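Enquirer: Structure for this input, please:
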Amino acid sequence: MGQYQVAVSKPGFEQAIRSGIRLVVGQEARVDLRLEVSTVQAEVTVTQDAPMVSTTTRDISGLVSEQQVKDLPLNGRSYDLLLPLNPGIVNFTWMKTGGTGISNSTTGNNFAVSGNRPQQNLFLLNGVEFTGAAENNMQPGGTSGMLLGVDAVREFNVQRDSYGAEFGKRPGGQVVIVTQSGTNQWHGTAFEFLRNNVLDAPNFFDQGDAPPFRRNQFGASLGGPVQKDKTFLFGNYEGFRQSLHQTSATFVPDAASRAAAVPSVQPLLNLWPTPPAGAPDFSGIAEVFSSPLQTIREEFGTARADHIFSERDTLAGIYTIDDGQDFTATPLDPFSSDVAMLREQVATLEETHVFSPALVNNARFGFSRAGYFFTGEPTPGTPAASVPGFLIGHPVGALVVGGSAASNPQAQLGLAGSNNGSNLRMARNLYTFEDHVTLTRGRHQLEFGAWFQRFQSNETIALSQFGQATFSSLQTFLNGTISSFLFDPSPTEMNWRSLLGAWYGQDTIRVTPRFTMTLGFRDEFTTGWNEAHGRAANYMFSNGVISTEPHVGDSLFTVNNAKFLPQPRIGVAWSPFSAKTVIRAGFGMYNDLQDALGYRADQNAPFNPTFTTPLTVSQLPFNPAGPFPATVKLIPGGVQPDMHTPTLISYSLRIQQQLSPNTSLTVGYIGSHGYHQLIGIDANEPFPVICPASPCPATYPATFPAGIANTPVPAGAYFVPTTTKANPAIASTWTWFSEGVSSYNALQVDMNRRFSGGLTLRGVYTFSKVLDDGDSLNATTSGGGPALASNPFNLRSDGGLGTFDVRHVAVANASYTLPLGYGKRFLGSVRGLRSAAVSGWTVNSIVTLQGGFPFSPQLSYNPANNGRSRIQLSLGR
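Expert: Presented below is the predicted three-dimensional model:
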């Protein structure tokens, strides 16, 4: 990285020097120099940047430069929002619901890169994994939902597809971030960014003016030499403070419903606000608007030291920390609050040794840690705080009311009580070592290396610790009839361990001056998903039927299918006419190494059992220590015992043309096919049957709620019986299987104008289609798709558009330096302070145009009586 000068000399020729060559992270540049015959000593110097069109095979990544990071507008100063400046990247954050401990998804922004799931991206901070603290998605991000540290970032690059053998662990985007370092001069910055509601317009749900909002982001950075040309330091701090009143509309019981509730239910009515006079009323349900306060505090800091021992040896040490706390009203319930505390840390020690101009070794040690604590309870000082708990010794749990028996069967009350994911905690540690060797021999550039990562995760993710009472309708709630009461009587911390590793080799061969080929191979492995104390519990299957009791041992798996994961990588670059035209093609296999299975493995008997039983409100509070009534059933979870590692085959073809010395156009096709993708399945569904007569058994139509037309199923129809489960001794399950498939096909266009005449401009367009048969894994990580397959016996029936499929995406960004000040087009005669005041101003802009996200229609009642919530309709692809 940085500015370089290349000098070439040979006896009998003039020395040629090329300066002004700027290399960015992950870039290879070809520099052609011509030596002129000369009998006298002479020197020819040319100042010119690297060419717009690179003739190397790997230049298909997406650079976000230092200027773009610093200058382009960012809401919240979250620099990862610049990722969609590259083609093939979709910002999926808008479709994510929940947060840490709620959705068990990352609190940060979500991106789908080249059709891959957001959780399949990998963020590398100075070469070391930058991990988040979550169960489904390990992308980094603080309690603010932002990726702070703009002033600490020099630049970052996104490897989007068909990348080389040195990248692995995830098949999605490889986001390579490099922090700032000190230089031979001391430089610093100080800043304060303020945003408030003064210029905000009220949204659809605001009652009157926009609610109060105040956000402060402040900080400073400083870097410089300790010893000139030897030792350099850099430090950065950023603080984030936010106070926001979030407007929400909540459905609550109206006055008539409150009066009709049986005495045992009356205390539970305090979990919702009382509707004011004149509030919108929907036959038993009223709508209440509120603006509870959200407060966020977050601190970010980076410290870096670089030391140059000699021209052959350099050493760098970097430490980054992000620490924050979020106090937010529970969505749809102004009387309940969620508290999340999150801390992410990355430490790196990197040594680079130049043995010779042809042999370079880079060794890196890294430690990454991410931890969170989350809980949700009734807000102190509200009527909900006085509601007695569902379980003895605990605050009130979560309360869910399903479809109303009134005129609108899809309506439901807002969720109330504690968050069902309360009292959760997690600490995730990654110890990483990597060594990379580069050797140049004639036409060959050889690269080989090894990567090892020791994984630890200590977590308590047992849901329903405070209990969850679910009522099938408003009427059953008013009567006090609980259709399902969930509780976990004995939450236990689980200690998961694994060793991940890889070795790789790669040869970039310049076959001819116009044709370059890269042949690479990478092999990855893991030791499985193991519990440090032999408490890994998972359910087995016999003839397709799930077992009643789990198998307990050291590992979740009966067999480790991740011992040998071969991944060939091939790339070619061909300049058929001149260096201004390059045709590139790439092919590669990639695996998604599993290090986030705790969400399903942490909620199994005997250490974290979750039970369900029908009850009445009058039977509360329930004693979690027992004895339990005979109606209690265990809810199994887990993963496929012989799970395979998700695999992606990626292929690409691109044509890049230099239109002018500072402008290039790239057009390409990018595709992929994924198999062994994780998919959520109820492993205890009854086996579907063919209806023997018309109409089908009366028990089937009877499952429709009151007010829904009774539609008999014709003879010969394929339907799910409602009598029992495959294993009637246990309840419905939530199990991850590696049986999913996916595909991605895209046309990508990239027009790039490098800085010239004060203007930098780039525009990208993607026309794509994503297909899969289930990518949500957890209903709250995506607002558009269900978490479970509708028919586990025919997964193809779930095939369709992926939840992050956006057919058209166009993004343009521009930066224009105004020609003002001394020597410029306007006010060119001013000098001194006046010139300083008018010079250096830039206008920056990002414009995004894209289509919408697909969604799956879902119902609040269950016509098939099998636990699913989607309509009984098979939609075509």
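Enquirer: rest of the way, CA atoms for contacts and neighbours
Expert: Will do.
Enquirer: Which strands or helices does the helix or strand hosting residue 322 pack on?
Expert: According to DSSP states H and E, residue 322 maps onto strand 313-329. On a contact count with 3 or more Cα pairs under 8 Å, 6 or more residues apart in numbering; DSSP states H and E, strand 313-329 meets strand 293-310, strand 336-356.
Enquirer: can you rerun that using 10 Å?
Expert: strand 231-245, strand 293-310, strand 336-356, strand 359-378 (3 or more Cα pairs under 10 Å, 6 or more residues apart in numbering; DSSP states H and E).
Enquirer: Please name the spatially closest residue to residue 448 (chain neighbours excluded).
Expert: Distances taken as Cα to Cα, 6 or more residues apart in numbering place residue 505 nearest to residue 448, at 4.1 Å, with adjacent residues excluded.
Enquirer: circling back to that earlier point, now the angle from the strand holding residue 322 to strand 293-310?
Expert: On the basis of axes from the mean of the first three to the mean of the last three Cα atoms, to 10 degrees, strand 313-329 is oriented at 180 degrees to strand 293-310.
Enquirer: could you redo the helices and strands packed on strand 313-329 as a markdown table and give each row mean neighbour count and distance to residue 872?
Expert: Below are the helices and strands packed on strand 313-329 laid out as a markdown table (neighbours: other Cα atoms under 10 Å; distance: least, Cα to Cα, whole Å):
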| stretch | mean neighbour count | distance to residue 872 |
| --- | --- | --- |
| strand 231-245 | 21 | 40 |
| strand 293-310 | 20 | 39 |
| strand 336-356 | 21 | 35 |
| strand 359-378 | 22 | 35 |
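Enquirer: please give me the structure for this one as well, since I'd like to look at both together:
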Amino acid sequence: MKKLLLFLLLASLPVMAQTDRGTLTGTITDPSGRRIAGAELAITSFRTGLETFVSTNKSGVYSAPSLETGTYQVSIEAQGFTTLRFNNVALDVGQIRTLDARLSVAGGVTEINVQPDSGLSRSSGEIGGVVHGQQATDLPINGRSFTGLISLIPGAIDSGTGQMQDVRFAGLSDEDNVWHLDGVDNSGINNSFVDVNMRLLVSTEAIAEFRANSVAYSADQGGAPGGQIEVSSKTGGDKFTGAAWEFIRNSIFDASPWDSAGQLPALKYNDFGANLGGPILKKKLFFFVNYEGLRQDINQVLSGFVPSTSFRAEVAADQPILAPLIDAFPLGQVPYSAEVTRWFGSGPQVTQENSGLARADWHINDKMSAFARFNTDAFTQSKPDHINPLTGFHNESEPSAVIGLQNTFSPTFLNDFRYGFNRTVSLEGQTTPLPFLLSISPFVTLDTSSGTTRNDNTFSFIDDATFQHGRHTIKAGITFLAMQENKASPNSPDWELTYNSTQDFLNNAIDSDYYRGANPLTGARMKETYLYVLDQFKASQTLNMNVGLRYEYFGQDHEVQGRGVSVDPLHCPDVICPKSVPWYYPNLLDFSPRISVAWAPEALHGKTAIRAGFGIYYGNGQFGSLGDPIGNISTDYTLYNVSYPVYPDSGVGQSSNSPTGADIHRKDTASNEWTLSIQQQVARQTIFQAAYFGTAVEHVFNDTAINGVNPVTGLLPYPGFAPGFEYKEFTNHASTNAFQASLQRNFSTGLLLSLNYEFSHSINNGGIGGGESDTPQNINCLRCERASSDQDMRHYFTASSVWQLPIGRGHAFLGGVSRFTNTFIGGWQLSTILSARSGLPLNVTVNRDTSDLPDQLNQNQRPDRVPGVPLYPRHKTTDLWLNPAAFALPQTGTWGNLGRNAVRAPGVWQIDPSLSKHFPLADQIGLTFRAEAFNVFNGAQYGQPNTNWAPGADNPNGYGLISSSYNTSPTGTGTPRELQFGLKLEF
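Expert: A predicted model of the protein is given here:
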């Protein structure tokens, strides 16, 4: 009943404009500074010619919410005053732009050419920013994915391989981000991100612009505590415009990876497409369509540790039954130790991707408008797995659609309704030489053939609007999100054999034999509801406050046919919970207060903004992880200390004795966030920002093990269940403190600049958030895991620029040359992205026998630290980046005393320039040639060193060896030098 009353209360309020659009607001005064009521404003879009009419209220304040991004002319009329007309008023996605005016007592019309907005934020206190469409199309992005540009936004951190799952905000998980396209869900559904490298999910050529808010955003955004990424698609205008392009790459232009033993992986890469937009009915109905395709074929470099010839012979002599297993590894080329050889090879990786988007915008009348957008991305890829030349495959498609209807009921009340649909269709698996995963330390792992079938959907119903009263803009809204996960995971048996050492293998002593049978196609369902109310209050001409309250109900995950086995030994007496017990109990009190202030003192001439904010932000983690009871319906067990061969059906019943457990009284993650920032206009359209932000996150996800042996009795607490079965809780704590500095310059001057530096420290007990967590080595000592986060990227710097070289007609240099000469010397543009980031923390582990541990739970065990011995050698090389002499094997019956994440990987840096030349072919028709270089200086970008330590003077596991590049994909950052060429025809 309380929930219903709350819903009715908020639903009775007018609701807010969408965050993928912009708002224009301000105060109209007379020459003496008195506010003018009833002033009429006509806001005209340069792109479409459409007009929006608003008027000032009794306080002289006007607000025009939910405007499409773009450039406008604003005309202001009031009886007895001069008409004032502002030209070139730019509005960004999610921006609340203040445009004040003082009218003169006279006749006629006064025109003001407004300089582009410098970007000074005077309405709220969040840390975030906007990437414009020109940046998306003109900057050199290796892979042409818009996610490669998110690192240009203050507060964002991108580890650089070009996928959505590499993007993080404020020390939180990649599962804690919200991805929207045109205001509705555009996530991977099972995961927040799309869990494959789909680069054209939204073509950069179809993006008008996008905003990412990192920390302390207002109550109209939420659903997760991390970043809020709002992408706005392009719309058609009152003139026909279009483009066609192709970008090509070939390995003959590229440098060899440093780890490829001189091999140059053969690569053929083509990215091509076209778009077209324009009017169907002038000033009434507009369209925009886009297509982009990608074809990539690379002979991928592979490497790893494999058995030496002598070790193969020893296995054949002592354990002939194991010979087929050891023969599944290829023969190596470079000796490393008596038992280990390094292998180098390659395998074909073939990728095809086809992306399309269509959008129509209909101006029904002056009070009503509508739009519809559909897009899809179809992705297919086959590739080698580790050192297996036989291919894995992944086929995925991501269709998405939205319909929106906007009504202006009165000059002070606007309503915006949207319905959205998002879908993921995925099939993945691989062909492998063995029917099981085989892990023999220190050799490379041979993967399993298991895969996943998935057909997931979300349905979004969103209603938002705005009501203006005096100096208050009251906003509120409701979002209803229905989620469906239809999957078979695994769709074939997942079988894994693990040997902790070569000696265990020679003894045919399998340390663990894990088996999970195939699952049927199941259907998880969950419904989420979000409500908010927000007041954007103009306390004065220089002080704005943003006060809001958000309520989030994340619902209960369940299976549509009632299938699923819920396991919680801490709260269910028989370990297996009765059917009457839900998978978990929902949290009903997720209220999120949020407040921010922005002050632009008159004494500083409106060129300085001091901002601060605080808020609480909730999230329920990864959707797929909430449905673990579905995984428990299949045969699932772990055997210890057995010998090969073992068979999945050898005496093991169909009951699940190695299930995945979860706390049925789980708490939703709660992130407390605060920020203080100062923005200063330092030059024309140039803003410098210095900011501090902090987070304290409670109820963070942690993935641990349970059912360890009692050291006193030698018995398992839960007989009949495997030792160390997985158990998921939300009991961790995480925090981040960061200093952020940025410099942003608008492109209107012909030079766009974006520089961002962040110094931060993220600390946790192993849980980052969402579905990310390290399993502790001692489940009874979570405080022993407190250390720098896995994603603690201490220093992070990005810079980008787009510079129209001031040469040729109309420019400072050689401005008087002929049109013919200008064809060659004019129209040049230089664009660059520079990135540099610290290495991430790494956890040093050691393989131990289960019987050596007090609880016999062998999870992420660490060695002892040798006092006085440095963690790194004096001269770090790729053969020895870490010092193996720094550790010792713990005594039997003890855990290692080395802290978690004690060492770090190498840092990564590179510069990516692009040079383009525009050739005018006819009136408003031109051809642009573009040459791009990724990692132009070909700096070697090292991957992570091997952190699995083993005792022995000869370093038997190759601890500290870096055997691969930072990025083994041909796209993203951290590749060797690569060149790309493109042609683009525009009209």
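Enquirer: What does the superposition give as a TM-score?
Expert: The TM-score (TM-score structural alignment, normalised by the length of the first structure) is 0.85; 790 aligned residues with a Cα RMSD of 2.6 Å.
Enquirer: Next, format the helices and strands packed on strand 313-329 of the first structure as CSV and append distance to residue 25 of the first structure.
Expert: Below are these laid out as CSV (distance: least, Cα to Cα, whole Å):
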stretch, distance to residue 25 of the first structure
strand 231-245, 19
strand 293-310, 17
strand 336-356, 15
strand 359-378, 15
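Enquirer: which one of these lies closest to residue 754 of the first structure?
Expert: Among those, the nearest to residue 754 of the first structure by Cα to Cα is strand 231-245 (28.6 Å).
Enquirer: What span of the second structure is the next helix or strand after that closest one aligned with?
Expert: Per DSSP H and E, the first helix or strand lying C-terminal to strand 231-245 of the first structure is strand 248-253. The alignment of strand 248-253 of the first structure onto the second structure (TM-score structural alignment) covers residues 302-307.
Enquirer: next one: that stretch to chain centre, how far?
Expert: Taking Cα atoms, centre = their mean, to the nearest Å, one finds the center of stretch 302-307 of the second structure at 31 Å from the center of the full chain.
Enquirer: And the helix or strand that residue 739 of the second structure is a member of, what's buried?
Expert: Here residue 739 of the second structure sits within strand 725-745, counting by DSSP H and E. Applying a neighbour-count criterion of 16 or more other Cα atoms under 10 Å, one finds 725-745 buried in strand 725-745 of the second structure.
Enquirer: what about the strands in the stretch 751-900 of the second structure?
Expert: For the stretch 751-900 of the second structure, the strands defined by DSSP state E, counting those that start in this stretch occupy 751-764, 767-769, 772-773, 787-788, 795-804, 828-837, 841-842, 845-846, 864-865, 887-888.
Enquirer: Would you mind putting those into JSON lines with mean neighbour count and distance to residue 558 of the second structure alongside?
Expert: Below are the strands of the stretch 751-900 of the second structure laid out as JSON lines (neighbours: other Cα under 10 Å; distance: least, Cα to Cα, whole Å):
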{"stretch": "strand 751-764", "mean neighbour count": "21", "distance to residue 558 of the second structure": "30"}
{"stretch": "strand 767-769", "mean neighbour count": "31", "distance to residue 558 of the second structure": "22"}
{"stretch": "strand 772-773", "mean neighbour count": "22", "distance to residue 558 of the second structure": "22"}
{"stretch": "strand 787-788", "mean neighbour count": "22", "distance to residue 558 of the second structure": "35"}
{"stretch": "strand 795-804", "mean neighbour count": "21", "distance to residue 558 of the second structure": "41"}
{"stretch": "strand 828-837", "mean neighbour count": "20", "distance to residue 558 of the second structure": "41"}
{"stretch": "strand 841-842", "mean neighbour count": "21", "distance to residue 558 of the second structure": "36"}
{"stretch": "strand 845-846", "mean neighbour count": "23", "distance to residue 558 of the second structure": "37"}
{"stretch": "strand 864-865", "mean neighbour count": "19", "distance to residue 558 of the second structure": "44"}
{"stretch": "strand 887-888", "mean neighbour count": "22", "distance to residue 558 of the second structure": "47"}
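Enquirer: To residue 699 of the second structure, which of the ones you listed lies closest?
Expert: Nearest of those to residue 699 of the second structure, taken as Cα to Cα: strand 767-769 at 8.8 Å.
Enquirer: Show me what the closest one packs onto, helices and strands only.
Expert: Applying 3+ Cα pairs under 10 Å, 6+ apart, we find strand 767-769 of the second structure packed against strand 669-683, strand 686-706, strand 725-745.
Enquirer: Just tell me the aligned range of the last one in the first structure.
Expert: What that stands for is strand 725-745 of the second structure. Taking TM-score structural alignment, strand 725-745 of the second structure hits residues 733-753 over in the first structure.
Enquirer: List the contacts of residue 316 of the first structure.
Expert: Counting by Cα atoms under 10 Å, 6 or more residues apart in numbering, residue 316 of the first structure touches 126, 181, 231-233, 304-308, 348-352, 364.
Enquirer: cutoff 8 Å now
Expert: Residue 316 of the first structure sits next to 304-307, 348-351 when contact means Cα atoms under 8 Å, 6 or more residues apart in numbering.
Enquirer: Alignment lookup: it to the second structure.
Expert: Structural alignment (TM-score structural alignment) places residue 316 of the first structure against residue 371 in the second structure.
Enquirer: Ok, residue 460 of the first structure next?
Expert: Under the alignment defined by TM-score structural alignment, residue 460 of the first structure is paired with residue 488 of the second structure.
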